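Trainee: turn this into a structure:
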Amino acid sequence: MKLANRILKKYFGYDKFRPLQGEVIQSILNGNDTVVIMPTGGGKSLCYQIPALMMEGVAIVVSPLIALMKDQVEGLQANGVQAGFLNSSQSAQVQNEIIEDVHEGKIKLLYVSPEKLVSQDFYYLLLQLKVNLFAVDEAHCISVWGHDFRPEYSKMAYLKKHFPLVPVVALTATADSLTQKDIIRQLGLDAPKLFLSSFDRPNLSLKVAPGKDKFKSILGFLRQRPHQSGIIYCLSRKACEGLSEKLRNSGVNASYYHAGLSPDDRAKRQEDFINDTVPIVCATIAFGMGIDKSNVRWVIHYNLPRNIESYYQEIGRAGRDGLKADTLLFYSFSDVIVHRKFIEESALKEVSHAKLERIQQFCDAQICRRKILLSYFGEHLEEDCGNCDVCKDPPQQFDGTLIAQKALSAVFRLKEQVAAGTVIDVLRGSSRQEILSRGYNKIKTYGAGKDVPHQDWQQYMLQLLNLGYISVAYDEGNALKLTEQSKEVLFSGRKVNLVHLATMKAEAQKAPVIAKPAKQIYREDLFESLRKLRLKISRSSRIAPYLVFSDATLNEMVEEKPTSEFAMKMISGVGERKYQLYGELFINEILEFEQKKNQEAKKSSQSFYETYEYYKQGYSVDEIAQIRRINPVTIYSHLASLYEKGADIDILSFLHTSELERIESAVRQLGHLNTKALYLHMNEGIAYYKIRLATSYLKMFAEA
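Mentor: As a prediction, this is how the structure comes out:
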């Protein structure tokens, strides 16, 4: 593992592995078949890339989309790693050149499509090579239980039959227990080592909103996030096109993407998004799996996703660099109707309906949403996350231990063989024929919950499901199963808090407006300066900006401000190759930025002092502007800044009460104090300088 750590630092610029990466790498080096379930952004790719660079021969990586393999290969090449890909987009001549490079040992990682992998000519090529491992990326595609089943994946079982000594590593971000078992069975893996990473992505905020006034909500959301890149997922092609047009008409740089576009058109739009030429894309689920873009800062679901796996996979495209990212899901019953129609026309109707019901329950729930997500994937979170809409505006809770014990006891006594509806009927003492004929009326908990209405029991059972005290076996007629946590409630006196049903529909409170401190503004300005340099380099080099450096790496540069080779190489994500190419450019940018800011501060301080001296002597703004030969608007700006610094300035003397009230109302609507945004929001109805003065007053008022 010492060699593995050296390779990690040299090529990828990281000092240590993330959780489970080291263990997975060791498993592969030991020659084990390995299954890796790790969330998007968790570092799955390094789990096979590092062993591939350590072992003799070539690693074959199966990737489902041309765009995905192209993106990953470009990323590796940018780090100085020898990698290539083979797919149908290449000419025969290009493919022959790559195969020749593989034979000559010039390529350590070869990415191929599933179709290419199972072709006869590629099989003959494999027989001629020393293959050190097979990596199957997006492995959930092999399972009919997965959310993105692909028939061509099911032919890959031949790998273990014909190359039994070569380790196979299957990797995915989303696989429930059914899908995990199916991946192992379909690939014919030999007693594989299973590595199940935490599904928790604490950097993602989670929010569900009603499906009304969606466009207005989206505009407000975007105006609070200028320069940020994001994806808006829509259910239909028509919605993608219509929404992107409305956004463009509102001045937002957005495009659309769906399977109805020509291959060239899709490739162009994807390139524009990856290169930050068009930072926002409205897309169907056809878009995203091929995106390894680390600086997506938000994901919006314009419509309800079809199941929790899809939702988790899609929000996982935000914040892959580990920095803060936001997610917003619009939920309406009309979307449920559309999904139900699709399900009726598909296979696996029962399972699909059950999974649709689970995502509805996720949207309706009034407990920590992250707990629900993690519970779905078999993981238990003890504390509320504090980073979802429910946690930020929590409903009232009560001690629901007795209710939980009754429900869980009923599941236990019914031998974990019946669905929720039957459990509730037993608890309520139903005399329904099925209950009596099966003898369920004779178990101890029959009628133990008859004082609780049926609808309330449904809500309590949903909460227990979402909290991870019970699970649903979709392949056993939706039978409820007990978990380790539920056994603690039944046998170890564990306490259970449930949401009081009377508070479940309470309106969320508006978050207070908080002014940005000067240090935060400084950091944001430096980040923007580095971002522009990154964009300039990416355009000249014709690679995606995040392949130069990720947002996380830029963020660390902002915090540490490295101004030497040693300091820059200490930044996470700056490997040897990256430093050679870009290190000095970013060091110079940081030095120039600090020098410029220091000069501005000195000049501004002198200028402010002169204005303040004239103000104290009783001169009017127009008189000061005339004496100093400066625009009066600049003088007002000086006074606003001086007021924020604590100077004795009667700022309200420049504002009428009605103007201040209008500006304050606009601030509440927008949720921030950005002067330009307020000016545009109010249709330029109040002078810019007055809005500047008002925001200074409101900022100091809020701090007081």
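
Trainee: for the rest of this, base every contact and every neighbour count on C-alpha atoms.
Mentor: OK.

Trainee: could you pick out the longest helix of this protein?
Mentor: helix 584-616 (DSSP state H).

Trainee: in that one, what's buried?
Mentor: Phe586, Ile587, Glu589, Ile590, Phe593, Phe608, Thr611, Tyr612, Tyr614, Tyr615 (16 or more other C-alpha atoms under 10 Å).

Trainee: quick check, nearest of those residues to Ile232?
Mentor: Phe586 (32.2 Å; C-alpha to C-alpha).

Trainee: quick one, what contacts that closest one?
Mentor: Going by C-alpha atoms under 8 Å, 6 or more residues apart in numbering, Phe586 touches Leu530, Leu533.

Trainee: wait, isn't Trp298 in contact with His227?
Mentor: No - with contact defined as C-alpha atoms under 8 Å, Trp298 does not reach His227; the gap is 11.6 Å.

Trainee: neighbour count: those two, which is higher?
Mentor: Trp298 (26 against 15; other C-alpha atoms under 10 Å).

Trainee: doesn't that one lie inside a strand?
Mentor: Yes - applying DSSP: H, G, I helix; E, B strand; the rest coil, one finds Trp298 inside a strand.

Trainee: spit out the contact partners of it.
Mentor: Contacts of Trp298 (C-alpha under 8 Å, 6+ apart): Gln228, Ser229, Gly230, Ile231, Ile315, Ala318, Gly319, Ala325, Asp326, Thr327.

Trainee: from Leu670, how far off is it?
Mentor: Separation of Trp298 from Leu670 (C-alpha to C-alpha, to the nearest Å): 18 Å.

Trainee: cool, and Tyr460?
Mentor: 37 Å.

Trainee: look at the two and report which has more neighbours.
Mentor: Shown here are Tyr460 and Leu670; by other C-alpha under 10 Å, Tyr460 has more neighbours (20 against 17).

Trainee: compare with the first, here's sequence two:
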Amino acid sequence: MNTPHSLLASVFGFSAFRPGQEEIVDAVLAGRNTLAIMPTGGGKSLCFQLPALCRDGVTVVISPLIALMRDQVRALREVGVEAGALTSGNTDDETEAVFQALDQGRVKLLYMAPERLASPGTLGLLRRIDVRLIAVDEAHCVSQWGHDFRPDYLRIGELRRTLDVPLAAFTATADEETRAEIVTRLFDGQAPATFLRGFDRPNIHLAFAVKDTPRAQILAFAGARKGQSGIVYCGTRAKTETLAQALREAGHAACFYHGGMEAEERRRVEVRFQQEDGLIVVATIAFGMGIDKPDIRWVAHADLPKSIEGYYQEIGRAGRDGAPAETLTLYGPDDIRLRRSQIDEGAAPADRKEADHGRLNALLGLAEATACRRQVLLGYFGETSPPCGNCDLCDRPVDVFDATEAVRKALSAILRTGEWFGAGHLIDILTGTATPKVKERGHDQLPTFAVGRDLSKPAWGAVFRQMMGRDLVRPDAERYGALRMTDAARPILRGEQSISLRRDTIQSAGARPAVKSLVSDEDAPLLSALKAKRRALAEAVAVPAYVIFTDRTLIEMAERRPRGLDDMAHITGVGAKKLESYGAAFLAVIHGEAEALHPQRRRLAGRDAGAVFDRLAEVQVQLMRGLDGTGKPLSLPQGSLRKIAEARPSTLSDLDRVGDLGPQKIERFGEAFLAVLRDA
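Mentor: Okay, here's the model as predicted:
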């Protein structure tokens, strides 16, 4: 009889389980619903592959990326296990071979992407081939709180109920909130057998650096490791291509990988990376999830990742063989601004946006750490450890200073302005910069005005960044990025607790080149919200976003913040038709609610006739019952008021003709209306 121990040795060639594997295998083999959180490189795949070989029937493996599935199928076939994958990257011959093997009952593990569950024929296929177990790899993708949400993962729970088979879910990163959602969505809230293994990867050296000359920094890092396999992660597709070219020009074997490439091109890169020694792949996060290449010696981030979970996943692709590996993550104000805007422009509800800002704060806390990075990283996942001796801060301790007074000044400025403003405006107050916005709101009269002149604006920016990294303040998505104080900051504000910050990032802030952005930091969150509204409106009518409004128009809205439709009409790119169609919707984004105007008045928005209409309407209300207030109520249709405001007649007869008033209304309103028109 095949046992996990015998198959571990005879099929996979291992003499013993890694720590934590055996009890997970036992739980899955016993048919228990299982959730296992194990570090990257900890041997997750064996925990469902071994039970699949010990059980009758087929184990279907839901996996998020074609590259991951191809890797595991290839590896299984190499050790004599019949496995197949049904993916969009298959050739017709490959798909036919998989179906033939399924019909002949030879397949033990069938891999497919969650998107395939939407196909009407999938359920019938899975019933026909006698599926006995569902394994879900990268299960954090099921969670809206995780860093890689995939909506099609939501079908898996229904599939488990329909097939009535046990389910085993695996992931390398899942904080408490993400784990709770996995249990809800995959297991209907019924607690599975849960195994939480340590997150530490002690062989990986951790390092961060503030961006100075980013391309040169990456080239220098790669140059010191020439001939070693590595991955460089970038925030944009275009950057992967330009940086790969720069690496090739520097003498490295390098190629790029991103989601905009044709499937065959991506496949060629995956095969090259598996087969070639010393190849560098410059990629977006589309590359590498589950890539089982054991000898990746380094991972660099040319841009700040999206979250601490994403960072952990991506660096975890290095050193899976247990040998030493290195990492470098570059970050700067432009990265933080980009990541904040991506959160704010998303369609997520406000509570999720707040949680995502908290996750970004945690990553900033790791980037701006004052002592051992591994302690900070593991602390995020609920683990403790002594200083690791294998990170840049253990190698070279940083210079810190008592920043309690500076932080208290910043918190005071936040509270005295009602937690309604972002860092840019707060820094203007602290440095005594009397901008029109500061003076308009009377903030130049606050006690905190100019109390922070001892630090430059860039240095104050570094202070606020480190405050976010400690989660003392968070951007409030509902207030367009206004900083809100957290409970963690209260003891510091009250003088009950001190705080130390890094002096080096504050001192280097002044020397860092300014990043040209579309709008000021103060207006960026509102611009993100306006873009989100534009995207929603564009999707509703299936047109490109720029057809609604161009970026230039939204930027002007964010900077000028029109107070009503009259103001909105003066924004570049807002014509009469678009004002009527979209004006109220965008005003609602800017001010929380739209100005309620009669449709006839709305047609005059932004024109001088609008003010004339308003005055005529006021006079009409005053004279509705005559001068003495006892007459029969009389009024004109709003359309008549609009016509009068536009035509501006100068005599009673012209007024009667334009507005169709009649004798009674001419007597009641005529002279008063003409007086308004003369004044206009």
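
Trainee: drop the TM-score for these two in here.
Mentor: Laid over one another, the chains give 0.60 as their TM-score (TM-score structural alignment, normalised by the length of structure 2), with 451 aligned residues with a C-alpha RMSD of 3.9 Å.

Trainee: now the buried residues of helix 584-616 of structure 1 in a markdown table, with distance to Thr422 of structure 1?
Mentor: Shown next, in a markdown table, are those (distance: C-alpha to C-alpha, whole Å):
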| residue | distance to Thr422 of structure 1 |
| --- | --- |
| Phe586 | 64 |
| Ile587 | 67 |
| Glu589 | 67 |
| Ile590 | 66 |
| Phe593 | 67 |
| Phe608 | 75 |
| Thr611 | 78 |
| Tyr612 | 77 |
| Tyr614 | 82 |
| Tyr615 | 79 |
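
Trainee: what sits against Glu249 of structure 2?
Mentor: Going by C-alpha under 8 Å, 6+ apart, Glu249 of structure 2 touches no other residue.

Trainee: please enumerate the strands of the stretch 201-350 of structure 1.
Mentor: 204-210, 229-233, 254-257, 280-283, 296-301, 325-331 (DSSP state E, counting those that start in this stretch).

Trainee: to Arg432 of structure 1, which of those strands lies closest?
Mentor: strand 325-331 (34.9 Å).

Trainee: that closest one against structure 2, how far on average?
Mentor: Comparison of strand 325-331 of structure 1 with structure 2 after fitting gives an average deviation of 0.6 Å (mean C-alpha distance after the TM-score superposition for structure 1).

Trainee: quick one: distance of that strand to the chain centre.
Mentor: Centroid separation between strand 325-331 of structure 1 and its chain, computed with C-alpha atoms, centre = their mean, to the nearest Å, is 10 Å.

Trainee: against which helices or strands is it packed?
Mentor: Packing partners of strand 325-331 of structure 1 (3 or more C-alpha pairs under 8 Å, 6 or more residues apart in numbering; DSSP states H and E): strand 204-210, strand 296-301.

Trainee: between strand 204-210 and it, find me the angle.
Mentor: 20 degrees (axes from the mean of the first three to the mean of the last three C-alpha atoms, to 10 degrees).

Trainee: any chance of the contacts of Trp298 of structure 1 in TSV, plus distance to Glu379 of structure 1 and neighbour count?
Mentor: TSV is the format used below for the contacts of Trp298 of structure 1 (distance: C-alpha to C-alpha, whole Å; neighbours: other C-alpha atoms under 10 Å):
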residue	distance to Glu379 of structure 1	neighbour count
Gln228	31	15
Ser229	30	23
Gly230	28	26
Ile231	27	28
Ile315	18	27
Ala318	21	29
Gly319	21	26
Ala325	22	24
Asp326	22	21
Thr327	21	23
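
Trainee: possible to save the residues you listed as CSV with distance to Ala694 of structure 1?
Mentor: Formatted as CSV, the contacts of Trp298 of structure 1 follow (distance: C-alpha to C-alpha, whole Å):
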residue, distance to Ala694 of structure 1
Gln228, 27
Ser229, 31
Gly230, 32
Ile231, 35
Ile315, 38
Ala318, 35
Gly319, 35
Ala325, 31
Asp326, 30
Thr327, 32
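
Trainee: report the two of the residues you listed separated the most.
Mentor: Among the contacts of Trp298 of structure 1, Gln228 and Ile315 lie farthest apart (C-alpha to C-alpha), at 15.4 Å.

Trainee: how about the strands in the stretch 451-600 of structure 2?
Mentor: 473-476, 482-485, 500-502.

Trainee: how about the ones you listed, which one is nearest Gly365 of structure 2?
Mentor: strand 500-502 (10.8 Å).

Trainee: chain center to that closest one: distance?
Mentor: In terms of C-alpha atoms, centre = their mean, the centre of strand 500-502 of structure 2 is set 27 Å apart from its chain centre.
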